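Visitor: Here's my sequence, what's the structure:
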Amino acid sequence: MHLDHSTTLPHHHSHSAEPVRPDGSRRALRVGLGGPVGSGKTAAVAALCRTLRDRLSIAVVTNDIYTREDAEFLRREAVLSPERIAAVETGACPHTAIRDDISANLEAVEQLERTLRPLDLILVESGGDNLTATFSRGLVDTQVFVIDVASGDDIPRKGGPGITTADLLVVNKTDLAPHVGADLDTMAADARRQRGPLPVAFISLATTGGIGPVADWLTERLTAWHARGTA
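Guide: Presented below is the predicted three-dimensional model:
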């Protein structure tokens, strides 16, 4: 694995589960976004940046197996200034870099924090993976899993750790439901059975403000994160 910028790896990483470091400085909330190929993860990251960038200090780390395509897309779209977007080439299955050997992602996150501190939010987007994709809690503090209606309304029923355990499940492309024969009520019921009380957001990024439910959820998580740091 390697980053898209030169760096010197530290002897150890400084991740802590707490919002405030031992030196009293505040750490950004680290949010992992995973999901299958084509579900709309990068589009969701772009929409979140556009929605939140005027009131929060944000950075992004993207993951691709052999390219930096997602990071380059975000830079072309100017969702953040270029120095706020880092890319990791995993060179292997995406889940490896977010769950098993997180060193390249963790270094990218920590370098962004060192360079841009203070940050409020760091979004770590996984490369496209399957329903088993989950993030190491050594890398992120909270996890979002994105699926899409066009892949079939049976996806929530199939379960898998991404669907059942993510802190937020996002069902994207709801505008396509009539065109692909998907039943949103069925998807919602199946998601409730799989997830219990964990929240689910149905969105369409093709509509103005479509990312709103996810942005609101993240804002609530960030408020709680900051409250932990002052308790």
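Visitor: make it CA atoms for all contacts and neighbour counts henceforth
Guide: Fine.
Visitor: In this structure Pro213 contacts Ala201, no?
Guide: Yes. Assessed by Cα atoms under 8 Å, Pro213 is found in contact with Ala201 at 6.4 Å.
Visitor: wait, doesn't Leu168 sit right on Gln143?
Guide: Yes. Counting by Cα under 8 Å, Leu168 touches Gln143, with 6.7 Å between them.
Visitor: Quick check: which element contains Val214?
Guide: Taking DSSP states H and E as the criterion, Val214 maps to helix 212-230.
Visitor: Which secondary structure elements does that helix sit against?
Guide: Contact partners of helix 212-230 among helices and strands, from 3 or more Cα pairs under 8 Å, 6 or more residues apart in numbering; DSSP states H and E: helix 41-52.
Visitor: Enumerate the positions of the helix it packs on that are buried.
Guide: For helix 41-52, burial by neighbour count (16 or more other Cα atoms under 10 Å) applies to Lys41, Thr42, Ala43, Ala44, Val45, Ala46, Ala47, Leu48, Cys49, Thr51, Leu52.
Visitor: what residues are up against the first one?
Guide: If you count contacts by Cα atoms under 8 Å, 6 or more residues apart in numbering, Lys41 has them with Leu33, Gly34, Gly35, Glu125, Val146.
Visitor: does the first one sit in a helix, a strand or a coil?
Guide: Right, Leu33. Put simply, Leu33 is strand when judged by DSSP: H, G, I helix; E, B strand; the rest coil.
Visitor: TSV for the buried residues of helix 41-52, including distance to Ala191?
Guide: As requested, the buried residues of helix 41-52 are exported to TSV (distance: Cα to Cα, whole Å):
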residue	distance to Ala191
Lys41	19
Thr42	22
Ala43	22
Ala44	20
Val45	22
Ala46	25
Ala47	24
Leu48	23
Cys49	27
Thr51	26
Leu52	27
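Visitor: Now flag whichever of these is closest to Glu72.
Guide: Of all those, Thr42 has the smallest distance to Glu72: 10.8 Å, by Cα to Cα.
Visitor: Now show me the structure for the sequence below, then we'll compare the two:
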Amino acid sequence: MTNEIRRNIEDLDEKTNSNWHYKGNGIYWDEDTGSTGTFTELMGFDKEPKAKPFVPSAAASTARATVANYGLKALTGSPKQKEWAEKIRADIIKRLPYNVRGHFAHLTTAKFWIENRQAGNEFWLGHAKVPAAPVEKPKAAPKKKAVGVAKRTIAIVKSDPALAREAHRTPYFAKPGNEHRVAPFEHLDGQQLEAFVVEYMTKFLFLQGAARNEAAADMRARYGIADGTLL
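Guide: Model (predicted):
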């Protein structure tokens, strides 16, 4: 606390007969109110008035509601500018052809509407801009549900805990995207399909080379699968 401020306090004590007492370190105590603080705090110099939110008049509110029907948002600017410009914009929009009234969403400053309030329709039609269409995210294609032998194969895998743990080894024709490859296996059902799935997942997939080729030929023969069908 400077000597100048301290003298201001002393003058205040003498002139207003207030009971401010200096407590040290720049802090004062006001005996009348019980408040403590610095000189600026007690005097209220640090308290700036809060800006009041803009509340449009009834006329401005009506004007804003009118243009909102065409997709136009509230204008930006000072409270006085917005109050005036909202009414100006509504009057201009109402005199323009109906099919272009929503083409001014890009003109958002109150100042622009005020400065060009005397402009004719030709000026405003020259500033019309077709609003961009909202970009829609492409919808994911619905997942195709397994049917036929693919559905039966998945049911077998899920029903057996040992197979379920190795679900990634499910026969390829039962996996999404391979619907066009199920035809050679469609005749498999019941115990025959279950035997094929178990053999395929627990034995066949672990073979390699010539042994795997021989096993594939044998399985095609035993399960009635057409020659040349990929296993």
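Visitor: Now the TM-score, please.
Guide: The pair, once superposed, lands on a TM-score of 0.17 when counted by TM-score structural alignment, normalised by the length of structure 1; 62 aligned residues with a Cα RMSD of 5.4 Å.
Visitor: circling back: which of the buried residues of helix 41-52 of structure 1 sit farthest apart?
Guide: Lys41 and Leu52 (16.3 Å).
Visitor: Which parts of structure 1 are strands?
Guide: Using DSSP state E, the strands assigned to structure 1 run over residues 2-3, 29-34, 58-64, 85-89, 121-125, 142-148, 168-172, 200-202.
Visitor: Make JSON lines out of these and add mean neighbour count and distance to Leu112 of structure 1.
Guide: As requested, the strands of structure 1 are exported to JSON lines (neighbours: other Cα atoms under 10 Å; distance: least, Cα to Cα, whole Å):
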{"stretch": "strand 2-3", "mean neighbour count": "18", "distance to Leu112 of structure 1": "12"}
{"stretch": "strand 29-34", "mean neighbour count": "25", "distance to Leu112 of structure 1": "12"}
{"stretch": "strand 58-64", "mean neighbour count": "25", "distance to Leu112 of structure 1": "7"}
{"stretch": "strand 85-89", "mean neighbour count": "25", "distance to Leu112 of structure 1": "8"}
{"stretch": "strand 121-125", "mean neighbour count": "25", "distance to Leu112 of structure 1": "9"}
{"stretch": "strand 142-148", "mean neighbour count": "24", "distance to Leu112 of structure 1": "18"}
{"stretch": "strand 168-172", "mean neighbour count": "26", "distance to Leu112 of structure 1": "25"}
{"stretch": "strand 200-202", "mean neighbour count": "19", "distance to Leu112 of structure 1": "29"}
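Visitor: got those strands as CSV, with distance to Arg228 of structure 1 columns?
Guide: Shown next, in CSV, are the strands of structure 1 (distance: least, Cα to Cα, whole Å):
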stretch, distance to Arg228 of structure 1
strand 2-3, 32
strand 29-34, 11
strand 58-64, 19
strand 85-89, 27
strand 121-125, 15
strand 142-148, 14
strand 168-172, 20
strand 200-202, 24
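Visitor: Out of those, the one nearest Glu72 of structure 1 is which?
Guide: Ranking the strands of structure 1 by their distance to Glu72 of structure 1 (criterion: Cα to Cα) puts strand 85-89 first, at 8.5 Å.
Visitor: what helices or strands is the closest one leaning on?
Guide: Contacts defined by 3+ Cα pairs under 8 Å, 6+ apart place strand 85-89 of structure 1 against strand 2-3, strand 58-64, helix 69-76, helix 103-116.
Visitor: what angle do it and strand 121-125 make?
Guide: Put simply, strand 85-89 of structure 1 runs at 30 degrees to strand 121-125, going by axes from the mean of the first three to the mean of the last three Cα atoms, to 10 degrees.
Visitor: what's downstream of the lengthiest helix in structure 2, the next helix or strand?
Guide: As assigned by DSSP state H, the longest helix anywhere in structure 2 is helix 79-95. Along the chain past helix 79-95 of structure 2, the next helix or strand (assigned with DSSP H and E) turns out to be helix 110-115.
Visitor: list the buried ones in that following helix?
Guide: Counting neighbours by 16+ other Cα under 10 Å, helix 110-115 of structure 2 gives Ala110, Lys111, Trp113, Ile114 as buried.
Visitor: winner for burial among the helices and strands packed on strand 85-89 of structure 1?
Guide: strand 58-64 (a mean of 25; mean count of other Cα atoms under 10 Å).
Visitor: That strand to helix 69-76, inter-axis angle?
Guide: Per the same axes, to 10 degrees, the angle that strand 58-64 of structure 1 makes with helix 69-76 is 140 degrees.
Visitor: Would you confirm that Ala215 of structure 1 contacts Ala46?
Guide: No. With contacts counted by Cα under 8 Å, Ala215 of structure 1 stays clear of Ala46, the gap being 11.4 Å.
Visitor: returning to what we had before: looking at the helices and strands packed on strand 85-89 of structure 1, which is nearest to Pro94 of structure 1?
Guide: When these are compared by Cα to Cα, strand 58-64 sits nearest Pro94 of structure 1, at 7.2 Å.
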